[in-house]
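# Got a sequence here, can you model it:
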Amino acid sequence: MSASRTAVPARPHMTSLMYSLPVRRLKEILSHVIPGVQLGPVEELSSPQLPRLYKLHMSDDRNLLLSFAPSLAVRLLRQEATLLSSEATLVYFITDSERKNETETASQNKIWSPEPTILSQVVPKLIKHSADLREMAYPYSIFELGTGEPLSTLSIHLSISERRGVDKQIGAMARALATLTSPSGTFGTVSLVIPYLNNTGSATAPRIQRGGSSTWSEAVNTLVEGILRDGEDISVLLPYETIRAHYQRSSWRLDAVTLPRLAVLDIGSETNIMVSGDTEDTSSPRLTGLRSWSLGVFGDPLIADAFDNPSDGFLEGWNSTCSSSIIEDEENAAIRLLLYRCYRAVVSIVTEHYRPQVNSSRRELEERRKLTSVLAELERVDAVVGDALKMSG
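Below you'll find the predicted structure:
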């Protein structure tokens, strides 16, 4: 949790909510979204995620999740500026894509009814999203509350076979996401590629005309430049020019990716993966979704963190739905993975400076070791390419 925010208490303090959340305004909003249903107790949920999360107990025994934008005291990276709108847009896009696929399948074969896909089981239902600051002073989203707990709290209790089963489900989810492609054919983050949502949760024309990048190298450069500038803004010590030079020299390898497929950057994060945590359930642990869907990108699926030293279970799930590969230019995929690993290390280092925590120094040191290692590997790659060019010349 960010050091600039007060730690969330183990038990909900209803009195504090009066100052942190406009409950009266929330009741009014819910009365329009869900007519006839009253808002009951509101419980603040502890989470390492940036948005403030609240469990809403409704009078019809339903539980909703209110995701409230971070307070202005929390310093955000450039890629985090549109967290809630990006998440709402991606959830809407996936849900709409699933609905269109079901309609198309039904029209082709009216007798057979397809089973729910993994995406329909793990993507939350968006009830409302609003970026109108006049409503509750901050952007917010309301979802139906899913089940499960973060994998980070359950992993220690899982057997080897159970963990492999969870990893397999994560791999299948990543593969299902990768079957979805950019609606505009452009590359980049969801917030750039897909139009904004309006306040009811449906797609509308963007307020600012943006359409992503025409190439994958341009989209990756946008991500990399964003985090490097974040670091430069607060004078984080990094080899900026060396990193920029590697991406410039390797742009042609990135441009081998020509079809922008959907990936979620932190799909492999244990704090983001939600798993059924009912200890009385005798069945295998079940993947129930992600806590946050905000870091969606259209491009190379390999940019997702789960492909950094993927487990056997993840690869089994990734390859289980189809025998053919959807990874382009597999010959140079390993080098692209190095570039993505470099990007993640820089993000981690800069984030520790933006929002320092108790163990930030230890985590930063580990990420700096990773960065040093990956930069050394990229240097070797460049040296091999240089030698090959000299021999051919």
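# C-alpha from now on. contacts and neighbour counts both.
Fine.
# pretty sure G299 is touching E218, no?
No. Contact criterion CA atoms under 8 Å: G299 and E218 do not qualify, at 10.7 Å.
# does S16 sit in a helix, a strand or a coil?
Reduced to three states with DSSP: H, G, I helix; E, B strand; the rest coil, the structure at S16 is helix.
# Repeat that for T242.
helix.
# What are the buried residues along the helix ranked longest in the chain?
In the chain, ranked by residue count with DSSP state H as the criterion, the top helix is helix 360-392. Buried residues in helix 360-392, counting neighbours by 16 or more other CA atoms under 10 Å, are found at S360, E364, E367, R368, K370, L371, V374, L375, L378.
# Grab the nearest non-local neighbour of the second one.
Once flanking residues are discounted, E364 sits nearest to I349: 5.3 Å by CA to CA, 6 or more residues apart in numbering.
# so where do the helices sit in this structure?
With DSSP H as the criterion, the chain has helices spanning 14-20, 23-33, 83-108, 118-122, 133-136, 151-154, 160-178, 190-193, 216-233, 240-249, 251-254, 312-320, 333-354, 360-392.
# Distance-wise, check L145 relative to K125.
8 Å (CA to CA, to the nearest Å).
# my bad, Q108
From Q108 across to K125, the span is 26 Å (CA to CA).
# Please apply the same query to D329.
Applying CA to CA, the value for D329 to K125 is 36 Å.
# These two: which is more packed in?
Taking neighbours as other CA atoms under 10 Å, D329 and K125 compare with K125 leading, 18 against 15.
# Let's see this one next, to set against the first:
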Amino acid sequence: MHLSRLDAAPAFSYMNDTTQAIMSPVQRSNAESGELNKFNSVLRLLFPCTVHIQKISSLEGHVHSLRLLTLSNGVQLMLKCSPSPTTALLRRERYLLETEARALALLAQSANPCVPQLFHYDPHGTLLGPSFLVRQYVTGSTLQEMEDLLTVDDRKDIDRHLGFLVNVIGQHVAPTFGPLEEVASGCGKKSWREAFIELFESVLRDAEDMFIHLPYAEIRREVSRLAPALEDVTLPRLVVVDLGQPSQVILDPGSKQVSGVVDFSTAVWGDVLMAEIFEDPSPAVLDGFGSRLAKDKSEITRLLL
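Below is the predicted model of the structure:
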């Protein structure tokens, strides 16, 4: 399931129109003041007391609650809170926030300017109620938005940069395979085959729960038949599955260069070929990645899976 992009969504009023319509001016003012006080308590953890919030914008279209905080020192932060308890979530969506926080914390070691800085992660919701993270807000336009404005050379530069970024991210390794939170808790799998089948099975179960009609038995048989190719992956490398998705790549509108990638919530310890950018990689992607695809039977099967 592809979630809508975090940073390119338009800024809306602090509270949505439906909420405002059923609240009196006094109720609305009290609610806004209460949330502002909570946001300021988070801000005090990160900046001197002279820094304050100048503007708060709500960003719609995402399973999480998102707020863009513009500070008096010019810094823009993304505040991302866990979904409401009443929100129906897919199995992997229950861990998106924790996964993103862990991935950003790991990637901070690389100091790559395309990876947003993680400022704070609160898994227990001690300040705001729900669990939340605060990270750098990435400005610019999405690759999806700028696609028609790019020359062939522009696109080659972007693809080369994304291939390089996949390689940089993949330099981070772990002792076992699987979701970041499972590996961190010591429950990772010894083989990529075992971890992949578990991830795949969770997707099928989500579909079954929603009564989506698919040939489940046949799908499971085919995955089992092809799964031995996954044994060729022996080193658990960090991979962001959605990396390469045009809605997740941010470009500088002036230079048309990659200025950032957003949403690291799909990261897993596994096979780098899981990254979306390898679905149909251009020669520039492979140049940036630093390796050609072998295109042997095992690799082709892994890409198919």
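# Quick one: map T288 of the first structure onto the second structure.
Taking TM-score structural alignment for the superposition, T288 of the first structure sits opposite S259 in the second structure.
# mind listing what its match touches?
Contacts for S259 of the second structure were tallied using CA atoms under 8 Å, 6 or more residues apart in numbering; they are P113, C114, V138, T139, G140, I250, L251, D252.
# repeat that for 7 Å
S259 of the second structure is in contact with C114, I250, L251, D252, counting by CA atoms under 7 Å, 6 or more residues apart in numbering.
# Q144 is in contact with the third one, correct?
Think L251 of the second structure. No. L251 of the second structure lies out of contact with Q144 (CA atoms under 7 Å); the separation is 9.7 Å.
# Mind checking which of these two has more residues around it?
L251 (23 against 14).
# and the more buried one, what does it touch?
Contacts of L251 of the second structure by CA under 7 Å, 6+ apart are G140, S141, T142, L143, Q257, V258, S259, G260.
# Let's see that with 10 Å instead.
Counting by CA atoms under 10 Å, 6 or more residues apart in numbering, L251 of the second structure touches 138-146, 158, 257-261.
# Map it onto the first structure.
So, by TM-score structural alignment, L251 of the second structure is matched to V275.
# Ok, V42 of the second structure next?
Checking TM-score structural alignment: V42 of the second structure goes with I29.
# residues touching its match, list them.
Contacts for I29 of the first structure (CA under 10 Å, 6+ apart) come out as V23, P35, K128, E135, M136.
# Filter those down to just the buried residues.
In these, the ones that pass as buried (16+ other CA under 10 Å) are K128, M136.
# Tell me how many other residues crowd R220 of the second structure.
14.
# gap between the aligned partner of it in the first structure and S250 of the first structure?
Aligned by TM-score structural alignment, R220 of the second structure pairs with R244 of the first structure. Distance, R244 of the first structure to S250 of the first structure, by CA to CA: 10 Å.
# repeat for G165 of the first structure
36 Å.
# For the two, indicate the residue with more neighbours.
G165 (21 against 17).
# Would you check that the more buried one makes contact with F314?
Yes. The pair G165 of the first structure / F314 is scored as a contact, 8.6 Å apart, by CA atoms under 10 Å.
# overlap in contacts of these two?
G171.
# middle-most residue in the first structure, spatially?
L295 (3.2 Å; CA atoms, centre = their mean).
# hmm, back to that, so which two of the contacts of I29 of the first structure are the farthest from each other?
P35 and M136 (19.2 Å; CA to CA).
# What is the equivalent residue in the second structure for R75 of the first structure?
So R75 of the first structure corresponds to A88, using TM-score structural alignment.
# Now check the second structure for the residue matching L64 of the first structure.
The alignment partner of L64 of the first structure in the second structure, by TM-score structural alignment, is L77.
# Tell me how far its match lies from L46 of the second structure.
Relative to L46 of the second structure, and taking CA to CA, L77 of the second structure is found at 11 Å.
# Give me the common contacts of the two.
Common neighbours of L77 of the second structure and L46 (CA under 10 Å, 6+ apart) are F119, V134.
# Lovely, talk soon.
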